[in-house]
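Novice: Here is my input, please return the structure:
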Amino acid sequence: MLVEHDAPLAPLTTLRLGGPARRLVTATTDEEIVETVRAADAAGEPLLVIGGGSNLVIGDAGFDGTVLRIATRGFALDGTLLELAAGEVWADAVARTVDEGLAGIEFLAGIPGSAGATPVQNVGAYGQEVAETITEVVAYDRVRYETVTLTGADCAFSYRHSRFKADPERHVVLRVRFRLTDAGGQSSPIKYAEVARTLGVEANRSVDLRTAHDTVLKLRAGKGMVLDPEDHDTWSAGSFFTNPILTDTQYRAFQDRLGEVTAPAFPAGDGRTKTSAAWLIDHAGFGKGHGSGPATLSTKHTLALTNRGAATTEDLLALAREVRDGVRAAFGVELVNEPVMVGVAL
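Specialist: Coordinates of the predicted model:
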């Protein structure tokens, strides 16, 4: 277990933003994680848990407490059952499951971050989300002071949400278990229109597993969503805003604002409709590359807010507020940030 003081946090995030931690602990075993959490809680010390740092916006003042960096490793496969340590690099783990000929998370290729973060955000992309395959999450419960195992149903998954995100002070994820599918080298049925179109197949068809993985990886890279230290379009937290889910009343008001214009719309259950945050941003006047300062929209994707190399967190937040307020003024729809805010707020 490595302990550092006044340690920079920016290098631990994909945005490369944020001030220092008063104390940074890097844990490489579950026991070290639990020991660090218990010690911080017993001392009444603020605690921030970091995995891959891909979904964090940390304030310029840093974090006045203990930052726990989870660096555990573990990839265990038993038939179609997969267990990942929380610190496993997610993109690498997905690639390994494809190497093993197992479907279930192949459309989540190239997503930065660690395995332990996937149930927190119910990570999803291209028509697939981890809620579909997670069977159990092993976590340390900071209220019960013990390690617990939560079933997939216990996790209360919904769109980019879970019980872990709803109550972030309660659990620290240690391990995540998945049930994958051996489909004879074929992918899961394709649900996302862009993927089907790129592959030249109809929706709900399956294709070669490796082809599906590599196609998604190429699509993500084309949008600046695969990490590349030399490409500032990837110095981001991925999609900064979630796709809005509107009630029937909200959707009717939105349609009234649109007039003759047609916006993307998808059923979201319970009479609600999901629309596209990227479409809203673009049609509110914020195109790719918008911004003249050190933080701009990605030149490849309007949903990514990027650090062009010399930005501060406040620069990024100023841009986020400009986009959020502009969309609200144009369409009456409130965009909600997807990354976790630490010491700051929109």
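
Novice: Every contact and neighbour count from this point should use C-alpha atoms.
Specialist: OK.

Novice: which strands and helices sit next to the top helix by length along the chain?
Specialist: In the chain, assigned by DSSP state H, the helix with the most residues is helix 313-331. If you count contacts as 3 or more C-alpha pairs under 8 Å, 6 or more residues apart in numbering; DSSP states H and E, helix 313-331 packs onto helix 248-258, helix 277-283, strand 295-297, strand 305-307.

Novice: Could you also give me the structure for this next sequence, so I can compare it with the first?
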Amino acid sequence: MTDVPNGLAGALREAQLDVTEDAPLAPLTTFRIGGHARVLVTAHSPEEIVRAVRLAVEAGARWAVIGGGSNLLVADEGFPGVVVLVRAARVSLHDTELEAEAGAELGRIVTGSAWAGLGDLTFCAGIPGTVGGAVAGNAGAWGRAIGELVVAVRLLRAASMETVEVAPGAMDFGYRRSAVQASHDVVLAVRLGLQPTERKTMLKQIDENLARRGKRLPELPSAGSIFRNLPPAQPGGQREPAGRLLEAVGAKGYRVGDAGVTDRHANVIVNYGHARARDVVQLMAELERRVAEKYGVRLSRELRELG
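Specialist: Sure, this is the predicted structure:
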């Protein structure tokens, strides 16, 4: 694959797509870090996502798809290919099934389903980003994960450029992961199976979960948890929180440039103003080294790196 061949931006425009050249990516991430995309396509429907990716592939260009940018670190040099920004966000209810395009905000779905008396997505309250990103990473909290509620996922296959609808089993959901992270298939839309649940109870639970997350997450730009919790020591046991190990090795307050671990939570790195991606990478490497040296375990990054 190459960067962006001459004429590709024009071809994307001819395909009636929303194209910006040399587009800054930092404002599209919650970290507020990173360089520019050679070409940015803002896709307002699943069909536009497919059209943009197929044209990039046909031209032999590098491509990437992003959503809410809440779990993303963009390289300081940016991305030399085509970035497709997913803004397809239609949501509909069919009895107890909720269908959402990949760009729908997860928070909107959590609150909307609760008001409709359908649950239970309250464990996702406060998780930033889009439903497509949440499903791709099997996001969750408090011992729950969104993959538990998935009925079907519509994908664009990266290998064949075909669109397919798959059952949950094909997604191979695991802890903060799914099959699409390795295959690079693109989530276009999802269907979630919900159950009638008391509205008042869910709205109260949403408020409580938001308050709990607010106490541990800073207001500064960040990407949330950086490392995955460790697997249980024994089958059926609890995962070891990465934050506990990081706190024990003195992670809180540690800084590289303007990137630093917040005092609120040892597993959260924040941008204190002018952090660079290389600062974050250096900081993550140092934290990994400390934990490996003290505990003999290797931390797994939850953060997606683009560049």
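
Novice: Mind putting the helices and strands packed on helix 313-331 of structure 1 into CSV with mean neighbour count and distance to residue 156 of structure 1?
Specialist: Formatted as CSV, these follow (neighbours: other C-alpha atoms under 10 Å; distance: least, C-alpha to C-alpha, whole Å):
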stretch, mean neighbour count, distance to residue 156 of structure 1
helix 248-258, 14, 23
helix 277-283, 20, 24
strand 295-297, 26, 32
strand 305-307, 29, 29
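
Novice: Looking at these, which is nearest to residue 72 of structure 1?
Specialist: Closest of these to residue 72 of structure 1 is strand 305-307, at 28.3 Å (criterion: C-alpha to C-alpha).

Novice: which residue numbers in structure 2 go with that closest one?
Specialist: Here strand 305-307 of structure 1 aligns to structure 2 at residues 269-271, judged by TM-score structural alignment.

Novice: Give me the mean deviation of the matching stretch from structure 1.
Specialist: Once fitted to structure 1, stretch 269-271 of structure 2 is off its aligned match by 0.8 Å on average (mean C-alpha distance after the TM-score superposition for structure 1).

Novice: Relative to the whole chain's centre, how far out is that stretch?
Specialist: 16 Å (C-alpha atoms, centre = their mean, to the nearest Å).

Novice: returning to that earlier point: the helices and strands packed on helix 313-331 of structure 1: which one's closest to residue 145 of structure 1?
Specialist: Among those, if distance is taken as C-alpha to C-alpha, the winner is strand 305-307, at 38.0 Å.

Novice: what sits up against the closest one?
Specialist: Strand 305-307 of structure 1 is touched from outside by 15-17, 232-240, 294-298, 316, 319-320, with contacts defined as C-alpha atoms under 8 Å, 6 or more residues apart in numbering.

Novice: quick one: contacts for residue 33 of structure 1?
Specialist: Residue 33 of structure 1 neighbours (C-alpha under 8 Å, 6+ apart): 27, 68, 70.

Novice: quick one: the aligned residue in structure 2 for it and residue 144 of structure 2, what's the gap?
Specialist: Mapped onto structure 2 by TM-score structural alignment, residue 33 of structure 1 lines up with residue 49. According to C-alpha to C-alpha, to the nearest Å, residue 49 of structure 2 and residue 144 of structure 2 sit 29 Å apart.
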